[in-house]
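Novice: requesting a structural model of the entry that follows:
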Amino acid sequence: MTLVSLRGSWSLILGVSGGMGAAIARALAAEGGNVIGVHFDRAAGREQADKLAAELRDAGVQAHFRNLNVAAPATREAVVAGAAELTGGAGLRVLVHSVAFGSLLPFLPSGESTRTITDRQMAMTLDVMAHSLVYWVQDLHAAGLLPRGAKVFGLTSAGSVNVVPSYGAVSAAKSALESHVRQLAVELAPAGVAVNALRAGTTLTPALDKIPGSAGYAEQCRARNPHGRLTETSDVGEAVALLSASDSSWITGNVIGVDGGELIVA
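Specialist: Modelled structure (predicted):
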């Protein structure tokens, strides 16, 4: 397995403005990699993304962020064309799908609440958080922007196998994402492109805060983790940088735990 420098390489991070996406951007920039980022935010999120882009440029790399709907075909068309120009046609070293935008409603009424998920909300959650990975890979591959040695990462969670209140649609999306990763890994193997899902442990992010009862759940995970702490976004960033430094595509089609052993402890 040959390790290579990421200096001067290009990465595309979907969901770059905060949480995992921002940490991965910092980790790749620390290795000298340039970052193209897509995020979909209102004023506060846009300001946060602008600060991150400035931080990366101060680190000596290029950072080109766009505030667009990750799931829209027009966004893919514009960003893929921009990536081809920025990379000079050489393509991307890394594609990261770190998109946290879905419905957090129960399937059935519970207690005093009668609100339940609708078919439209279910479809939107799976399309944005799972199916969009396939569409991005399709368009990047068609444009010749996933060269041999490229790495594709989808961010999943233990929610794909565990039941968490109001997490049903997102759980389904994470399960679908993992399935898409396996299929893409097989289809991209002849091209020498590795595709994996990273299953981060429980991490204090804005996405976690939106899940009902997340504070208590996080404390249970902290107590269970053999490292005595929760996963931090920088742990995930380090994992992406490490895995991306290999030219091999032999590690592919996996769900790789980045959780300090959280999931294996009963």
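
Novice: make it CA atoms for all contacts and neighbour counts henceforth
Specialist: Will do.

Novice: list the helices and strands the strand or helix carrying His64 packs on?
Specialist: Secondary structure from DSSP states H and E places His64 in strand 63-67. Using 3 or more Cα pairs under 8 Å, 6 or more residues apart in numbering; DSSP states H and E as the contact definition, the elements that strand 63-67 packs against are strand 34-39, helix 43-58.

Novice: ok now it, how far from the chain's centre?
Specialist: Here the centre of mass of C-alpha atoms in strand 63-67, compared against the chain's by Cα atoms, centre = their mean, to the nearest Å, lies 16 Å away.

Novice: chain center to whichever helix or strand comes after it, what's the gap?
Specialist: Downstream of strand 63-67, the next assigned helix or strand under DSSP H and E is helix 73-86. The chain centroid and the centroid of helix 73-86 are separated by 18 Å, computed with Cα atoms, centre = their mean.

Novice: pull out the buried residues from helix 73-86.
Specialist: The neighbour-count criterion (16 or more other Cα atoms under 10 Å) identifies Thr75, Arg76, Val79, Val80, Ala81, Ala83, Ala84, Leu86 as the buried residues of helix 73-86.

Novice: pull the distance from the helix or strand following that helix to the chain's centre.
Specialist: Sequence-wise, the next helix or strand beyond helix 73-86 is strand 94-97, with elements assigned using DSSP H and E. Here the centre of mass of C-alpha atoms in strand 94-97, compared against the chain's by Cα atoms, centre = their mean, lies 7 Å away.

Novice: for the helix or strand that comes right after strand 94-97, packing partners?
Specialist: Moving toward the C-terminus from strand 94-97, the next helix or strand (DSSP H and E) is helix 119-126. Using 3+ Cα pairs under 8 Å, 6+ apart, the elements in contact with helix 119-126 are helix 168-188.

Novice: to check against the first, give me the structure of this:
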Amino acid sequence: MGNLQGKIALVTGGSRGIGRAIAHRLARDGALVAVHYGSNKAAADETVTTIVDSGGRAFSVGADLRAADGVDALVAALDSHGESAVDILVHNAGLNFMGRPIEVLAVDEFDQMIAVNVRAPVFLTQRLLPRMSDGGRIIAISSVSTRVASSGGSIGYPLTKGALDVFSRTLAKHLGPRGITVNAVAVGFTRTDMTADALADPAHLERTIGQTALGRIGQAPDIADAVAFLASDDARWITGTKLDVTGGVNL
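Specialist: Model (predicted):
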């Protein structure tokens, strides 16, 4: 993998789960990582501490991306740390109200998912583009749910991730002249605190493993390693693509 020394990375939703693994991996590769959190400052500070204890560099920034001023708050938090430039922007923060087919999906739930999963990446990118160096990296965490229909009919979350895919592909062409690559990473069945309850059901776990070609549930480092590749110089000729990091779900 390429060396990220001298690079500054922002990972939204970096305080736990996949985001925490991404923050750790980018820091291990040499980047200074801004670990964003929505409400759990203690978790973000713990992530920062473990990165620093491992010889990396990181700091935490808080902002509720559901709020109308969430992006403003996040940019202000970056400024308060004296970091105006960003080389690597990872849109990882996500909100998913699970088990919501169209018959029961509430307007407020949908609006919150749109705010975190779509509005925040769009306008955070807008705000940070003037600060991003040419040759930078933008990586959006997407989902296998955009190509595999949910067995329970859950519709809101896949819709938001589909929008993020279009955003990434369109932005890749738009930013090509600046050498900025924009890619998405499709995540499949991955063990995180968000999926812990569902995977605790033995029948659900067995069914999920059975749908995955590599025969296991994904782990957060599986995703983080793929993101680190896209952030590196090794991926300099890759843009506008969606990297499937699902272990082969529903092949």
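
Novice: structure 2: matching residues for the strand holding His64 of structure 1?
Specialist: Strand 63-67 of structure 1 corresponds to residues 58-62 of structure 2 when matched by TM-score structural alignment.

Novice: need the contact list for Thr156 of structure 1.
Specialist: Under the criterion of Cα atoms under 8 Å, 6 or more residues apart in numbering, the contact list for Thr156 of structure 1 reads Lys174, Leu177, Glu178, Ala197, Leu198, Arg199, Ala200.

Novice: in the match of strand 63-67 of structure 1, which residues are buried?
Specialist: For stretch 58-62 of structure 2, the neighbour count (16+ other Cα under 10 Å) marks Ala58, Phe59, Ser60, Val61, Gly62 as buried.

Novice: closest one of these to Asn40 of structure 2?
Specialist: Gly62 (8.5 Å; Cα to Cα).

Novice: find the residue closest to the closest one in space, skipping its chain neighbours.
Specialist: Nearest residue to Gly62 of structure 2, sequence neighbours excluded (Cα to Cα, 6 or more residues apart in numbering): Tyr37, at 5.0 Å.

Novice: count of residues packed around the one you found?
Specialist: A count of neighbours around Tyr37 of structure 2, defined by other Cα atoms under 10 Å, yields 26.

Novice: can you check the one 5 residues further on too?
Specialist: Counted with other Cα under 10 Å, the neighbours of Ala42 of structure 2 add up to 12.

Novice: any idea how far whichever residue in structure 1 pairs up with it lies from Val193 of structure 1?
Specialist: In structure 1, the residue paired with Ala42 of structure 2 according to TM-score structural alignment is Glu47. When distances are taken as Cα to Cα, to the nearest Å, Glu47 of structure 1 and Val193 of structure 1 turn out to be 34 Å apart.

Novice: what of Val99 of structure 1?
Specialist: Look at Val99 of structure 1 and Val193 of structure 1: by Cα to Cα, they are 21 Å apart.

Novice: ok so, going back, possible to save the buried residues of helix 73-86 of structure 1 as JSON lines with distance to Pro226 of structure 1?
Specialist: Formatted as JSON lines, the buried residues of helix 73-86 of structure 1 follow (distance: Cα to Cα, whole Å):
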{"residue": "Thr75", "distance to Pro226 of structure 1": "42"}
{"residue": "Arg76", "distance to Pro226 of structure 1": "41"}
{"residue": "Val79", "distance to Pro226 of structure 1": "41"}
{"residue": "Val80", "distance to Pro226 of structure 1": "42"}
{"residue": "Ala81", "distance to Pro226 of structure 1": "45"}
{"residue": "Ala83", "distance to Pro226 of structure 1": "41"}
{"residue": "Ala84", "distance to Pro226 of structure 1": "44"}
{"residue": "Leu86", "distance to Pro226 of structure 1": "43"}
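
Novice: where does the strand of greatest length in structure 2 end up in structure 1?
Specialist: Secondary structure assigned by DSSP state E gives strand 132-143 as the longest strand of structure 2. Strand 132-143 of structure 2 corresponds to residues 146-157 in structure 1, going by TM-score structural alignment.

Novice: tell me the angle of the longest strand of structure 2 relative to strand 86-91?
Specialist: Taking axes from the mean of the first three to the mean of the last three Cα atoms, to 10 degrees, one finds strand 132-143 of structure 2 and strand 86-91 inclined to each other by 20 degrees.

Novice: and strand 132-143 of structure 2 against structure 1, how far off on average?
Specialist: Here strand 132-143 of structure 2, set against structure 1 after superposition, deviates by a mean of 1.2 Å using mean Cα distance after the TM-score superposition for structure 1.

Novice: now the angle between helix 156-175 and that strand, please.
Specialist: 150 degrees.

Novice: tell me the gap between strand 132-143 of structure 2 and the middle of its chain.
Specialist: Averaged over its C-alpha atoms, strand 132-143 of structure 2 has a centre that lies 10 Å from its chain's centre (Cα atoms, centre = their mean).

Novice: check which residues of stretch 184-202 of structure 2 are buried.
Specialist: The neighbour-count criterion (16+ other Cα under 10 Å) identifies Ala184, Val185, Ala186, Val187, Gly188, Phe189, Thr190, Arg191, Leu199 as the buried residues of stretch 184-202 of structure 2.

Novice: what's the end-to-end length of that stretch?
Specialist: Taking Cα to Cα, stretch 184-202 of structure 2 runs 31 Å from one end to the other.

Novice: contact partners of that stretch?
Specialist: By Cα under 8 Å, 6+ apart, the surrounding residues in contact with stretch 184-202 of structure 2 are 17-18, 139-145, 165, 168, 204-205, 208, 217-220, 223, 226-227, 240-247, 249.

Novice: can you do 6 Å?
Specialist: 17, 139-144, 205, 217-219, 242-246 (Cα atoms under 6 Å, 6 or more residues apart in numbering).

Novice: what do you get for stretch 171-183 of structure 1?
Specialist: Leu126, Met129, Ala130, Thr156, Gly159, Ser160, Val195, Asn196, Gly253.

Novice: any idea what the third one aligns with in structure 2?
Specialist: Residue correspondence to structure 2 (TM-score structural alignment): Ala130 of structure 1 is matched to Val118.
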